[in-house]
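Undergrad: got a predicted structure plus its sequence, pasted below:
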Amino acid sequence: MSAAEAAAMRRALALAAGGPPHGPNPRVGCVLLGPHGDVLAEGRHEGAGTPHAEVAALAAARAAGRPTAGATAVVTLEPCRHTGRTGPCTRALVEAGVARVVAAVEDPGPRAGGGAEELRAAGVDVVVGHAREEAEALTRYWRHAVATGRPFVTLKWASTLDGRVAAPDGTSRWLTGAPARADVHRRRAGADAVVVGTGTALVDDPWLTTRDPGTDRPLPRQPLRTVVGRRPLPPGARLLDDAAETLLLPTHDVEAVLTALAEREVRHAWVEGGPTLAAAFLRAGAVDEVVAYLAPALLGGGPAVVADLGAVSVRDTVRLDLVSVETVGGDVALVARPRRGPARTSSTTSTTSTTSTTGTTAAAPASAPAGRTS
């Protein structure tokens, strides 16, 4: 790569980072360079149904009257080769006379992927792999969903140092301080859906909205509130208000929950349920990340963070690899990722029936995400 291409990739990554963090499609940025390394135009993907970054950059070059024949497209994701809500980027690049493509990372989608080979077959010089780590970080949740057919799952809890999420009388507000709660809202706002069990919904009566830490006002965009379990919510439950959409899933089957969320094009699910729901996701091997807030306090009794995982010996321990630890106010926020091994079998049963409730939507069968949908 030339120095101009390296600088263009840094700019493309910045463009991608400024794109919408939610929705079914990845964040992608593109910079077009002339034959002598001069910047012709740039673009980024603004969300489902809008032009992809490469097409947006080509349109900007045309609008500025700058020829693209012999140009280099520096893009954070391999150009797609399929027709969805928009046409294939590979064809647009070839028709524009682009001579070289520098992409940070491959597209893992079964339909959209393979664009590099298609471009090479058309005579375009293609290089893939520069700034791979940065590009993968920008598309982490999307890439996981495309590769696995299910959302990336973050399991969150707040507990005392002795692992209690509530006192023996059931009270749990507030174990952690205001800065930690504000951090939860910040992280929750980055998810497409927030998931709890009916037990948490009935005991805590939460809103599960994301709010501005300074004003406590709801943010303009809210994640899909998802309630798992067969017990009905009372008519006055906060989860049934109009602050955000709520999806009721009358099942205990984790796979059914993930399938329903995938059908809704959820790429990142934030699970905040209590010990029972946490254990169900862990037993199913469906947790990709744990975010734990630890308060420097002791209760000595009350429910533990996670219910029975079926462990009978230390050798059955679910091991996690530490990613980060930081102090948040007077508490500690810890991020870890489970070490992958054989999935544990869930002891819960499933139901395929769904019910519709006022202010809610019912689940539907899902298919695996195919990649970029526009």
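TA: Arrived safely. Residues are numbered from 1 along each chain as shown.

Undergrad: use CA for all of it now, contacts and neighbours both
TA: Noted.

Undergrad: helices of the stretch 51-200 of the chain, start to end?
TA: 53-63, 89-95, 115-121, 132-138, 140-148, 178-188, 198-204 (DSSP state H, counting those that start in this stretch).

Undergrad: need the ones you listed in TSV (columns: distance to residue 3 and mean neighbour count).
TA: Below are those laid out as TSV (distance: least, CA to CA, whole Å; neighbours: other CA atoms under 10 Å):
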stretch	distance to residue 3	mean neighbour count
helix 53-63	20	21
helix 89-95	22	20
helix 115-121	22	18
helix 132-138	17	16
helix 140-148	27	20
helix 178-188	36	18
helix 198-204	54	18
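
Undergrad: let me have those in TSV, extended by distance to residue 293.
TA: Listed next are these as TSV, based on distance: least, CA to CA, whole Å:
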stretch	distance to residue 293
helix 53-63	37
helix 89-95	43
helix 115-121	42
helix 132-138	23
helix 140-148	22
helix 178-188	7
helix 198-204	18
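
Undergrad: nearest to residue 219 among the ones you listed would be which one?
TA: Within the helices of the stretch 51-200 of the chain, the stretch nearest residue 219 is helix 178-188; the backing value is 9.8 Å (CA to CA).

Undergrad: for that closest one, name the packing helices and strands.
TA: Judged by 3 or more CA pairs under 8 Å, 6 or more residues apart in numbering; DSSP states H and E, helix 178-188 is in contact with strand 320-328.

Undergrad: orientation of the helix or strand that the strand it packs on is followed by relative to strand 320-328 in degrees?
TA: For strand 320-328, the succeeding helix or strand toward the C-terminus, using DSSP states H and E, is strand 331-338. Per axes from the mean of the first three to the mean of the last three CA atoms, to 10 degrees, the angle that strand 331-338 makes with strand 320-328 is 160 degrees.

Undergrad: residue boundaries of the strands in the stretch 251-374 of the chain?
TA: Along the stretch 251-374 of the chain, counting by DSSP state E, counting those that start in this stretch, strands occupy 268-271, 289-295, 320-328, 331-338, 360-362.

Undergrad: now do the stretch 101-250 of the chain
TA: Counting by DSSP E, counting those that start in this stretch, the strands of the stretch 101-250 of the chain are 125-128, 152-160, 193-197, 224-228, 246-249.

Undergrad: for the last one, name the packing helices and strands.
TA: With contacts defined as 3+ CA pairs under 8 Å, 6+ apart, strand 246-249 has these neighbours: strand 224-228, strand 360-362.

Undergrad: repeat that for the fourth one.
TA: Packing contacts for strand 224-228, counted by 3+ CA pairs under 8 Å, 6+ apart, involve strand 193-197, helix 198-204, strand 246-249.

Undergrad: presented hereafter is structure B, for comparison with structure A:
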Amino acid sequence: MRPRVTLKLATSLDGRIATASGESQWITGEAARAEGHRLRATHDAVLVGIGTALADDPLLTVREPGLEDRQPVRVVMDSRQRLDPDSKLARSAGESPVIVLTIQLPAPALVRAGVEVIQIHTGRDGRVSLRHALTTLRDRGLISLLVEGGGEVAGSFLRADAVDRIEWFRAPILLGAEGRPGIGSLAIDELGQARRFRRLAAEPCGDDLWERYERL
């Protein structure tokens, strides 16, 4: 059994999450970011890959007024334990739980910072086994998981057919093929292999478009 997984995307119209140089703050507007915080508040845990953790140094907390007491467990997929013990996530681990999923033995510096480091089985790609990671999170009582990125992590969840819903915030800008994609490789050769979803809603969110989908 695994948690119910929601993939949250905040992209340009053409599905990019950053420019070629990595600039990403902010593609979507304030209204979309506020809804993103509300989504965090309704999930047991929020997950990012180590690439996002290193590039953005995020807190991944809920900072929307009135929801500060609805903090999710913060999870980083970090096969080689590259998370900096001085990062915002590690330094705030005493205030709200942080879990690092790795294929290595726990790094003492992260443990001393208060981060829970969990050694996960190694997948075929030499990284954290997504199936074992999800089972481990569910065994810890985390029933709902919000996946926030980046593109490689989004692609890995979709390849594993482990996404139940998509919350997609799309900004009215175009970044082009050189921009960084919101979804990494899906290893699809034919249309029949494509992951299919049913659209539940599409509505304005400030200047952006908020689209919601569920798996078929």
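TA: That came through fine. Fair warning: this is a prediction, and the values are worked out from it, not measured in the lab.

Undergrad: TM between them?
TA: Remark: TM-score between the superposed chains equals 0.83 [TM-score structural alignment, normalised by the length of the second structure]; 188 aligned residues with a CA RMSD of 1.4 Å.

Undergrad: quick revisit: how about a markdown table for the strands of the stretch 101-250 of the first structure, with mean neighbour count and distance to residue 332 of the first structure added?
TA: Output for the strands of the stretch 101-250 of the first structure, formatted as a markdown table (neighbours: other CA atoms under 10 Å; distance: least, CA to CA, whole Å):
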| stretch | mean neighbour count | distance to residue 332 of the first structure |
| --- | --- | --- |
| strand 125-128 | 18 | 39 |
| strand 152-160 | 24 | 10 |
| strand 193-197 | 25 | 22 |
| strand 224-228 | 24 | 26 |
| strand 246-249 | 26 | 30 |
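
Undergrad: so how far is residue 29 of the second structure from the counterpart of residue 185 of the first structure in the second structure?
TA: Aligning on TM-score structural alignment places residue 185 of the first structure opposite residue 37 in the second structure. Look at residue 37 of the second structure and residue 29 of the second structure: by CA to CA, to the nearest Å, they are 13 Å apart.

Undergrad: ok, residue 40 of the second structure next?
TA: 17 Å.

Undergrad: likewise for residue 172 of the second structure?
TA: 10 Å.

Undergrad: and if you look at residue 163 of the second structure?
TA: 25 Å.

Undergrad: then residue 210 of the second structure?
TA: Remark: distance between residue 210 of the second structure and residue 29 of the second structure (CA to CA) = 11 Å.

Undergrad: more crowded one of these two?
TA: More crowded of residue 210 of the second structure and residue 29, by other CA atoms under 10 Å: residue 210, with 20 against 17.

Undergrad: trace the more buried one over to the first structure, please.
TA: Checking TM-score structural alignment: residue 210 of the second structure goes with residue 333.

Undergrad: pull the number of nearby residues for the closest residue to that match other than its chain neighbours.
TA: Once flanking residues are discounted, residue 333 of the first structure sits nearest to residue 293: 4.6 Å by CA to CA, 6 or more residues apart in numbering. The local packing of residue 293 of the first structure (other CA under 10 Å) involves 28 other residues.

Undergrad: what residue of the second structure matches up with residue 293 of the first structure?
TA: Residue 293 of the first structure maps onto residue 169 in the second structure, by TM-score structural alignment.

Undergrad: surely its match and residue 31 touch.
TA: No. Residue 169 of the second structure is beyond contact range of residue 31, at 10.0 Å (criterion: CA atoms under 8 Å).

Undergrad: correct me, but the residue nearest to residue 333 of the first structure touches residue 175?
TA: No. Applying CA under 8 Å as the test, residue 293 of the first structure and residue 175 come out as separate, 9.3 Å apart.

Undergrad: hey, what's in contact with both of those two?
TA: Jointly contacting residue 293 of the first structure and residue 175 under the rule CA atoms under 8 Å, 6 or more residues apart in numbering are 158-159.

Undergrad: now the helices and strands packed on strand 246-249 of the first structure in CSV, please, with extra columns for distance to residue 137 of the first structure.
TA: What follows is those, written out as CSV (distance: least, CA to CA, whole Å):
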stretch, distance to residue 137 of the first structure
strand 224-228, 23
strand 360-362, 32
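
Undergrad: residue 268 of the first structure: which of those strands is closest?
TA: So among those, strand 224-228 is nearest, using CA to CA, at 10.6 Å.

Undergrad: now the angle from the closest one to strand 193-197?
TA: Using the same axes, to 10 degrees, the direction of strand 224-228 of the first structure lies 20 degrees away from that of strand 193-197.

Undergrad: how big is the offset of strand 224-228 of the first structure relative to the second structure?
TA: Aligned to the second structure and superposed, strand 224-228 of the first structure gives a mean residue distance of 0.4 Å (mean CA distance after the TM-score superposition for the first structure).

Undergrad: quick one: map residue 241 of the first structure onto the second structure.
TA: Aligned partner of residue 241 of the first structure by TM-score structural alignment: residue 91.

Undergrad: where's the residue nearest the centre of the second structure relative to residue 55 of the second structure, distance?
TA: Geometric centre of the second structure, nearest residue: residue 148, 2.3 Å, by CA atoms, centre = their mean. Distance, residue 148 of the second structure to residue 55 of the second structure, by CA to CA: 14 Å.

Undergrad: returning to what we had before: with distance to residue 301 of the first structure added, can I get the strands of the stretch 101-250 of the first structure in TSV?
TA: Compiled in TSV, those are given as follows (distance: least, CA to CA, whole Å):
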stretch	distance to residue 301 of the first structure
strand 125-128	54
strand 152-160	11
strand 193-197	22
strand 224-228	26
strand 246-249	31
